[in-house]
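Asks: have a look at this fold, sequence not included:
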């Protein structure tokens, strides 16, 4: 009896196992890793040697030259009745100013002894030597000329001028010739206080400076100058307006 029971149980279990379907189940597997912490590497700072030790230092001393001695101031004593109002060359022609300027500037000419002598000029030009010339030029209406009264005017009908033959004529618009002076000057070699050589261009600058409104000395001569130009390193030419017959033409140069 017991034997049959075990046989039946075995058959029943076998049948159940055969009748059950196979099922696949996904299983999530968690992996656990063990990490061993490594302590950071300890860096030992370098120990500086702070011990003070005697050190040999070589000092190169550059000798500074002594500055040149300050030149002694020079004094100029001028005894005259009045003090100059200005030492500017083209401010005025007062005698008190000229006396001081003679000590400051190189004079192109002097009139010591009541006669003119060249000083900064090689010579005083003259009509006799040919470095001063009186020539005839044609003039037309609108030209700047010097009339018979010595005034600077623009030539127009009715203006009385002196023709090249010396006769006074009233301009009527027709062809007219008038006398004109041309004078050549040559400077002596000179230098400025800093050693720079003086040139004819410096004289042109002086002429232009003399022509500004604040200059009074030689204003009449500037107004009666037709041309003032450089002809060489140390040579200059002055040309007057037609009709201007200057008796001291040999002084018409600018320092």
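Replies: Yep, it's here. Not measured: the values here are computed from a predicted model. Residues are numbered from 1 along each chain as shown.
Asks: alpha carbons only for contacts and neighbour counts from here, please
Replies: OK.
Asks: out of everything not next to it in sequence, what's closest to residue 168?
Replies: The shortest distance from residue 168 to any non-neighbouring residue, by Cα to Cα, 6 or more residues apart in numbering, is to residue 162 (4.4 Å).
Asks: got another, please set it beside the one above:
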């Protein structure tokens, strides 16, 4: 992140030049956290890149550990009402919906309607859907994006004069907030696929360390003379200082690759800590 506000635009141009000069650096924008991510061979490598950025392009940046892209979902099916009613002078505002929320397998909101007898006129369905689509950007636990959610509009009521698209959009967002609280909301954390290459004599220590970091060791195989590859799955939040640990443990002889694999439910004992850290970042 640039120390001076006006330098944000310069970062991108400068970084592209640095990456061209040094192919071991990578620079991307994270769509989930909206952060600019610089990756390299270790902390020292990144500090040198930051110094070059300042020296060559006059851009001073702060380096910090990347944010973790948590998500939220629900575990229970619920049916809730969202009712929005406002009376002020002339026309009022009125929108009333009953929505069923249930878990499903989808990264985006799945919206359906099962309205009978015109309880909610068809022309308000898109407003209900839009209200929900805007709402799922923020969950009820820590304001993280919500995935795995199906919403079915099943009932409601309207007023021939006071109902409007805006009123139904608001009613849908009221139903969403109430529904998610009742539907056993949980946090999801990203899990990474990890490959560690290290000298044989260090494998016991490394596997113990991965266990401490909530990792699951899947297997080991010899790579070459005296070198072993350890394969594991590890929560990405536990890996921010692993490069330093590995360098110290293997005296610089170890290396690792970490790739995103999937999302899993965050253990309940970490929920309060994660919610607090996400809120302090925002």
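Replies: Nice, I can see it. Note that the structure is a prediction, hence the values are computed from the model and not measured.
Asks: TM-score for this pair?
Replies: Superposed pair, TM-score by TM-score structural alignment, normalised by the length of structure 1: 0.22. Supporting alignment: 97 aligned residues with a Cα RMSD of 6.1 Å.
Asks: circling back to that earlier point, can I assume the residue nearest to residue 168 of structure 1 is in contact with residue 169?
Replies: Yes: assessed by Cα atoms under 8 Å, residue 162 of structure 1 is found in contact with residue 169 at 6.2 Å.
Asks: more neighbours: which of these two?
Replies: Comparing residue 162 of structure 1 with residue 169 by other Cα atoms under 10 Å, the one with more neighbours is residue 162, at 24 against 15.
Asks: what's the following helix or strand after the helix or strand harbouring residue 180 of structure 2?
Replies: Per DSSP states H and E: residue 180 of structure 2 is located in helix 165-182. Going down the chain from helix 165-182 of structure 2, the next helix or strand is strand 185-199, by DSSP H and E.
Asks: can you give me the strands for the stretch 51-200 of structure 2?
Replies: 71-74, 78-86, 93-103, 110-113, 149-157, 185-199 (DSSP state E, counting those that start in this stretch).
Asks: do you know which of those strands lies nearest residue 127 of structure 2?
Replies: Residue 127 of structure 2 lies closest to strand 93-103 among the strands of the stretch 51-200 of structure 2, at 10.4 Å (Cα to Cα).
Asks: what angle do that closest one and strand 78-86 make?
Replies: Orientation of strand 93-103 of structure 2 against strand 78-86 (axes from the mean of the first three to the mean of the last three Cα atoms, to 10 degrees) gives an angle of 160 degrees.
Asks: from the contact counts, what lies against the helix holding residue 180 of structure 2?
Replies: Helix 165-182 of structure 2 makes packing contacts with strand 78-86, strand 93-103, helix 125-135 when contacts are defined by 3 or more Cα pairs under 8 Å, 6 or more residues apart in numbering; DSSP states H and E.
Asks: which one of the ones you listed lies closest to residue 211 of structure 2?
Replies: Residue 211 of structure 2 lies closest to strand 93-103 among those, at 30.7 Å (Cα to Cα).
Asks: about what we covered before: so can I have CSV of the helices and strands packed on helix 165-182 of structure 2 showing distance to residue 171 of structure 2 and mean neighbour count?
Replies: Below are those laid out as CSV (distance: least, Cα to Cα, whole Å; neighbours: other Cα atoms under 10 Å):
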stretch, distance to residue 171 of structure 2, mean neighbour count
strand 78-86, 5, 18
strand 93-103, 6, 23
helix 125-135, 8, 20
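Asks: relative to residue 176 of structure 1, how far out is the residue nearest to residue 168 of structure 1?
Replies: In this view, residue 162 of structure 1 and residue 176 of structure 1 are 10 Å apart by Cα to Cα, to the nearest Å.
Asks: so which of the strands of the stretch 51-200 of structure 2 comes closest to residue 173 of structure 2?
Replies: The nearest among the strands of the stretch 51-200 of structure 2, by Cα to Cα, is strand 78-86 at 7.4 Å.
Asks: contact partners of the closest one?
Replies: Here strand 78-86 of structure 2 makes contact (Cα atoms under 8 Å, 6 or more residues apart in numbering) with 92-102, 167-168, 170-176, 178-179, 182-183.
Asks: cutoff 10 Å now
Replies: Outside strand 78-86 of structure 2, the residues that touch it by Cα atoms under 10 Å, 6 or more residues apart in numbering are 92-103, 151-157, 162-163, 166-184.
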